[in-house]
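Participant: sequence first, predicted coordinates after that:
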Amino acid sequence: MKKLPFLLFVLHAIVMCANAQVSVQRLKTESLTNPVGLDVTQPRFSWQLISEKRNVVQNAYEIKLSDDKARLTKNKVLWQTGRISSGQSILVAYQGPSLVAGKHYYWQVRVWDNNNKVSAWSTPASFQMGLLQPADWKASWISPGYQEDSVWAAPLMRKEFASDKKIKEATAYITAHGLYEAQLNGKKIGEAYLTPGWTSYNKRLQYQAYDVTDLLKKGTNAIGVTLGDGWYRGAFSFDHGRNHYGKDISLLFQLDITYTDGTTKRIVSDDSWKSSTGAIRSNGIYAGETIDARLDKKGWATVGYNDEKWSSVKVNDFSKDLLVATYNEPVKKHETFKPVKIFTTPKGEQVIDFGQNLVGWVVVNANGKAGDKITISHAEVLDKTGNFYTENLRNAKAQDHYILQGNANEVFEPHFTWHGFRYIKVEGYPGELKPENFTAVVLYSDMEQTGTFNSSNALINQLQHNIEWGLRGNFLDVPTDCPQRDERLGWTGDAQVFSRTATFLRGANNFFTKWLKDVAADQMPDGRVPHVIPNILANWDAGSTGWADVSTIIPWNLYLAYGDNRIIEAQYPSMQKWVGYMQGQAVDNLWKNGNHFGDWLFYSVGNNDPDGASAVTDKNLIAQCFYAHSTQLLINAAGVLGKTDDVAKYTALLKNIKDAFVREYLTPNGLTISNTQTSYVLALQFDMMPESLRQQAADRLVKNIERYNNHLTTGFLGTPYLCHVLSRFGYSDVAYKLLLQESYPSWLYPVKMGATTIWERWDGIKTDGTFQSETMNSFNHYAYGAIGDWMYRVMVGLDEDSVGYKKIRIQPHVGGGFTQASASYLVPYGRLSAEWKKENDKLTLDVEIPANTTATVYVPATNADKVMEGGKALAAQKDIQVAGTEKGYVVLKVGSGKYSFSSIE
């Protein structure tokens, strides 16, 4: 081809770009960006279309894949789809030749839009396969071989090796019984902490894969690994028992090196390694960590360190059959906080306030004498007199101890623990406490932030802040109930009620998918689901309604948010087993036995409630509602998977469940036997009543709320659905009254009391400044943060009309005295957003719809003539279809793009 002059070439490029309506960005493999260590043999590819134009959809795509990036761009590929006529741009499954363990692959995609314009090929994305079967592991499990100077001191393991050729690429595969931190040539491998994470270790143990090419050098290299007790063998659970999964502490390490000449080398954990102990003398999730810098073995993870006095290691014959790759995002460091106040309490304690209840640890800088001991204690709150308060931590010591070596500028931070705190008490610090010497570091799973919310109400904005920080504090590899006391367990009820809010705020699909595998793994043979996952409680701690329903609710919520039917397929047997258990327990289709938590931590007005109108909701009524709900979700899942026989079977069962509910718990005029807010909320949310009785049941719910001066009385199971039910039945004004209530019990009461996270109890701190029961009073507990789901999907109106937001519904509910509310959400197809503003009689609604989706927009107005877009009448807008009016809204059909609607009443 004859070369074009440069100017002509540039003009040609500009014309081509102008003709192309769309570009392709944000390529992901298995919902991850350039992942390393996949063990899925048919990974799925996703991408987003980017265009400034309206009404852009994908009509076709083409993917190509190679095992070499240079060959990919030259079109020398292993697999190419050709043009596929499809609008699918998320989770497109690989259909090429078998993928090889440990190998890198590179892929690109291009698309054709609805005007048949083809995009340029995307920037290449990559993924690397992990170890696909036990035989791919050539390493051996090794444990320290020394006579332990301290049974709980953290072991150190090291090995030096030669690498005399130029390195093309190198991958380290690591896991442990316990926790590990690994180094190459003195530099940390990866950015993750608390690896390999927490799974049901006796059934599934994750390994991590790291690209360590840049950490290696030609010549001699050194590997160093520190091990911690962690969940595997550390003191944990209510009894603080040790060795829940095993007594050993062990390492499995494999380093695969490929040289530029095509040859390879493998370094593995074996009997050539050495072991010792160092500065970390003890470590525990509840107790904290003790570091004695005098025992630090300086340079132990670097080349040339003299390890002659180190012990050999023991080689163990532990199984490798349970090893699985890691897909959920690792725990990483995130925000940092400096002290906002340093003060002395009335008791004379030196305390530092970081201004935010957070989860992580404090990095301490100190100068002092050898043997000086600094103790850092952690607390969430101060008591009413301003003293350091730790009684709610129960038996968790939550203390880090640092013993100085005596050198200048010593820096301390933990490795194998974490704390929930806003305040620290400092004892033994050599010198004056200065802000520059203390930094709080926040830890949580590194999920992408996907959702935002803002409004004209400062208290509601603080509530949103608290919801976000409740997630950050408790999404630490598993969805924990609390991060501070001697618990920190994966309570199933808490997770399921918050899951819909979580999927808005963060890209939680991989996080929850990993955890759901442990839900299925730890499910009892009879179908009961344990109260906590991974399960470290007794076998009878299982099967509570609203908790065990995590097995049906979260898979369905993930499917709604991300459109991933593999989640449904993988969890379907677990869903069936749980519904089967309830069916087996039921008599005449009524489930009236079992040990249930019920509407946990509901509000009762006690002596001021003589006729019991706010009394605890009947636990069997609640169980029947969730029995129906899980059955409905199983029907939905069976439909997705094409299991028509199951759809018919469970549809018949659902009718029997609901008929039994009506007979047992409902009077002929729609009064529930409990007559509580939660009883009406659940019955209405799950459609337990005949349709003819539903509106009057909603009316009864409102009367109950009004009786208590527009306060809620619901607990963990009723609260998440309360405002949704009110809005569904025409009472958004009442939902707003509940949302904006500032006195106890309410969402804003903790905000007014200075909370920076969501509390476990409505009155964690009472109006007189005293505390609720110290045996159960967490100040970082996300369950009641589930109100966020109503704020995003109803108040602002961002909702799905089909799974994965391929079709979108935007229906704001304006009210509550708000003048503005906005939310944005990174759905699988791109950025979705809406903002409404109200000024006098004028309402504006600005929306953004991502490419390759369509939306139905509900503009608050009585007729289309009163609605304008971009300052023009709707009749003049060819991109907008008026679909009619509905209950105070003008209904519009739109494609992708940005729109600015306004209406005047």
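Facilitator: Nice, I can see it.

Participant: from here on, contacts and neighbour counts on C-alpha atoms
Facilitator: Will do.

Participant: was I right about Ile424 contacting Asp353?
Facilitator: Yes - judged on C-alpha atoms under 8 Å, Ile424 makes contact with Asp353 at a distance of 6.9 Å.

Participant: show me which of the two is the more surrounded one.
Facilitator: Counting neighbours by other C-alpha atoms under 10 Å for Ile424 and for Asp353 shows that Ile424 has the greater number, 25 against 22.

Participant: chain neighbours aside, what residue packs nearest to the more buried one?
Facilitator: Distances taken as C-alpha to C-alpha, 6 or more residues apart in numbering put His378 closest to Ile424, at 4.6 Å, once the chain neighbours are dropped.

Participant: and the one you found, what does it touch?
Facilitator: When contacts are counted by C-alpha atoms under 8 Å, 6 or more residues apart in numbering, His378 touches 390, 398-399, 419-425.

Participant: do Thr171 as well
Facilitator: Going by C-alpha under 8 Å, 6+ apart, Thr171 touches 102, 209-213, 255-257.

Participant: most surrounded residue in the residues you listed?
Facilitator: Of all the contacts of Thr171, Ala209 has the most neighbours under the rule other C-alpha under 10 Å, reaching 25 neighbours.

Participant: the structure to be compared is supplied as follows:
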Amino acid sequence: MKTLLKTCYSLKCALLLLSAVLFSSAFSCNLALNVSLADLKCEYRTDPLGIDNTKPRLSWKIMDPTGTRGQKQTAYRILVASTVDNLNKNTGDLWDSGKVYSDKSVNNVYAGKSLQSSKMYFWKVRIWDAFGNESEWSDPGKFSMGLLNETDWKGNWIYKSDQQKTDHNWYRKKVTLADEVSTAFVYVGSFGYHELYVNGEKVTDNVMNPVASYMRKRIPYLTYDISHILEKGENVIAIWHAAGWARWDRIAEYRNPPFVFKAQAEIHAGDNRIELRTDETWRCKKSYSEYYGDWDILDFGGETIDDRKREDDWNTVKYNDSDWSNAIIYDPDELNAQIEEINDNVIIKEDIPIGKGKFKNRRFSKITATLSAQIVEPQVKYKEVTPIAIKDNEDGTYRIDMGENYTGFFEMELYNGSEGDSVLFEISDQTEKVMNWNQKSKYIYGKSGKGTFTNRFNIAGGRWITVYGLNYEPKLEDIKGYVITNDRKVISKFESSSEQLNRIYEINLDTYIANTLDGILMDCPHRERRGWGEVT
């Protein structure tokens, strides 16, 4: 009898153990179906263009909507391919990491074949989870390489011959393509800010790029994908350029940098590879906007828009640029020879083509700064700001309350004007002051008597805008603002039962955003736009 009981007990245990194993196996298989991969990053960014790290770092997030306890990555496999087709066939012709036993999902360093300038690469990843289950492949990510070697840059540094550093200049170049475009990238490095247009279309929503740098050492460049805009036939590539920080003259290390840019396009159309570069064949003209005021501590000014000179089609194929001038290739020796000639004749001019200030004792240097890919996110219109009130000051002026202090642009529809009439805007971050630190901008009416003022290459910091020169009462719906900062994502949030603590959190977040511009933390947006010690 004991033997029979023991046998039954053993059989029962075995059945229980088998059931547990089968259940565990089924459970783990079900878990595998729930694990997925998302938010693929290369060099901390989603599908970045024009990176120059030849050993890029790859990251991903593990998603398990069931919230399984103990779930984690135990191994991964990465594929990097030269084409989407290869990737879809699970062929990593650049790199197949094989199965790597690691829980690391952040900054896994590429270890494949050498990456080449201007090339696009595609990648994906799969993992094994805590129970040994293999996930599906992630959706593909991609990244492109920038111009990795100095010799890859074929474009020249160019400028407009009679320009002042307050100017916002237009440049354009036509290119005719015999075939449909497969890929096309443009690389732009500039002293100061630029915007890129193709066939009349602004290529990105970015504003005031590239970010600030120590211009004697490094100039950030940006890479743009224009494959979807170029057409078979005639096209035009255009750039709007403003000096920005190249105007700053206060600190010796920054003094007298050139107001120039260089660009080149690499286009693949049919069996042809077309390379377009900046040179003296580019056409240029001063635009209808310019800086208003200085670009200095306590006096960063604003912008002037002169609608009498507006030409909205300047960056289109159909536009006639026959009255434009040709660009000049930057030659410091030639410019310095002009300075010496003027000094010999004891003639001192207030304005010079490239530098700010007087000719006397000023010299132009060879550009030795390294062009390197901008690694920080580009600047964007981060958030729209809506005004809450307009006060009639009963002296012909109006004071607009934007509802919050912010750093960025403001935009206002204007009408009922006569050609040549001016509207002045003064900005303040304090209720008792009309204007802080010479923050002001101006609009001049054109023939139509209506138009829009909006910033493009300068910002202001404040809440209140006093408007001079209107002959009508403005409306709230005609006004909006935009917070300008680098395009970062909010990845966490604080919230509590205390409204006071919640408000403190919001104030701190708004302050951080308002003081992060040009890729750096600033002392303040209106008075000292640099990363002074107590801030950084």
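Facilitator: The structure has been received and is ready for your questions. Here the structure is a predicted model, which is why all the values come from computation and not from measurement.

Participant: TM-score of the superposition?
Facilitator: Overall, the chain-to-chain superposition scores 0.83 on the TM-score scale (TM-score structural alignment, normalised by the length of the second structure); 466 aligned residues with a C-alpha RMSD of 2.1 Å.

Participant: one step back: could I get the contacts of Thr171 of the first structure as a markdown table with secondary structure and distance to Lys203 of the first structure?
Facilitator: Converted to a markdown table, those look like this (DSSP: H, G, I helix; E, B strand; the rest coil; distance: C-alpha to C-alpha, whole Å):
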| residue | secondary structure | distance to Lys203 of the first structure |
| --- | --- | --- |
| Gly102 | coil | 23 |
| Ala209 | strand | 20 |
| Tyr210 | strand | 23 |
| Asp211 | strand | 27 |
| Val212 | coil | 29 |
| Thr213 | helix | 32 |
| Leu255 | strand | 25 |
| Asp256 | strand | 26 |
| Ile257 | strand | 30 |
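
Participant: distance to His12 of the first structure added to those residues, as a markdown table?
Facilitator: As requested, the contacts of Thr171 of the first structure are exported to a markdown table (distance: C-alpha to C-alpha, whole Å):
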| residue | distance to His12 of the first structure |
| --- | --- |
| Gly102 | 42 |
| Ala209 | 44 |
| Tyr210 | 42 |
| Asp211 | 40 |
| Val212 | 42 |
| Thr213 | 40 |
| Leu255 | 48 |
| Asp256 | 46 |
| Ile257 | 44 |
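
Participant: which one among these gets closest to Gln128 of the first structure?
Facilitator: Looking at the contacts of Thr171 of the first structure and their distance to Gln128 of the first structure, the nearest is Gly102, at 6.3 Å (C-alpha to C-alpha).

Participant: list the residues that contact the counterpart of the closest one in the second structure.
Facilitator: Using TM-score structural alignment as the criterion, the counterpart of Gly102 of the first structure in the second structure is Ser118. With contacts defined as C-alpha under 8 Å, 6+ apart, the neighbours of Ser118 of the second structure are 50, 144-147, 185.

Participant: which residues of the stretch 351-500 of the second structure fall in strands?
Facilitator: Assigned by DSSP state E, counting those that start in this stretch, the stretch 351-500 of the second structure shows strands spanning 370-373, 379-385, 389-392, 397-414, 422-428, 440-444, 451-454, 460-468, 479-486.

Participant: trace Leu509 of the second structure over to the first structure, please.
Facilitator: For Leu509 of the second structure, the equivalent position in the first structure is taken to be Glu468, counting by TM-score structural alignment.

Participant: any idea how far Gln881 of the first structure is from the residue lying closest to its match once chain neighbours are set aside?
Facilitator: If the residues on either side of it in the chain are set aside, Glu468 of the first structure comes closest to Leu505, at 7.3 Å by C-alpha to C-alpha, 6+ apart. Noted for Leu505 of the first structure: a distance of 31 Å to Gln881 of the first structure, by C-alpha to C-alpha, to the nearest Å.

Participant: give me the more crowded residue out of those two.
Facilitator: Leu505 (25 against 15).

Participant: could you measure from that one over to Asn656 of the first structure?
Facilitator: Between Leu505 of the first structure and Asn656 of the first structure the distance is 37 Å, computed by C-alpha to C-alpha.

Participant: repeat for Ala561 of the first structure
Facilitator: As defined by C-alpha to C-alpha, Ala561 of the first structure lies at a distance of 30 Å from Asn656 of the first structure.

Participant: could you do Phe343 of the first structure as well?
Facilitator: As for Phe343 of the first structure, its distance to Asn656 of the first structure is 64 Å (criterion: C-alpha to C-alpha).

Participant: swap in Tyr562 of the first structure?
Facilitator: From Tyr562 of the first structure over to Asn656 of the first structure (counting by C-alpha to C-alpha), the distance is 32 Å.

Participant: more neighbours: those two, which one.
Facilitator: More crowded of Tyr562 of the first structure and Asn656, by other C-alpha under 10 Å: Tyr562, with 24 against 15.

Participant: which position in the second structure pairs with that one?
Facilitator: Under the alignment (TM-score structural alignment), Tyr562 of the first structure pairs with nothing in the second structure.

Participant: just say helix, strand or coil for Ser161 of the second structure.
Facilitator: Look at Ser161 of the second structure: counting by DSSP: H, G, I helix; E, B strand; the rest coil, its state is coil.

Participant: was I right to think it contacts Ala327?
Facilitator: Yes - when contacts are counted by C-alpha under 8 Å, Ser161 of the second structure is listed as touching Ala327 (6.8 Å).
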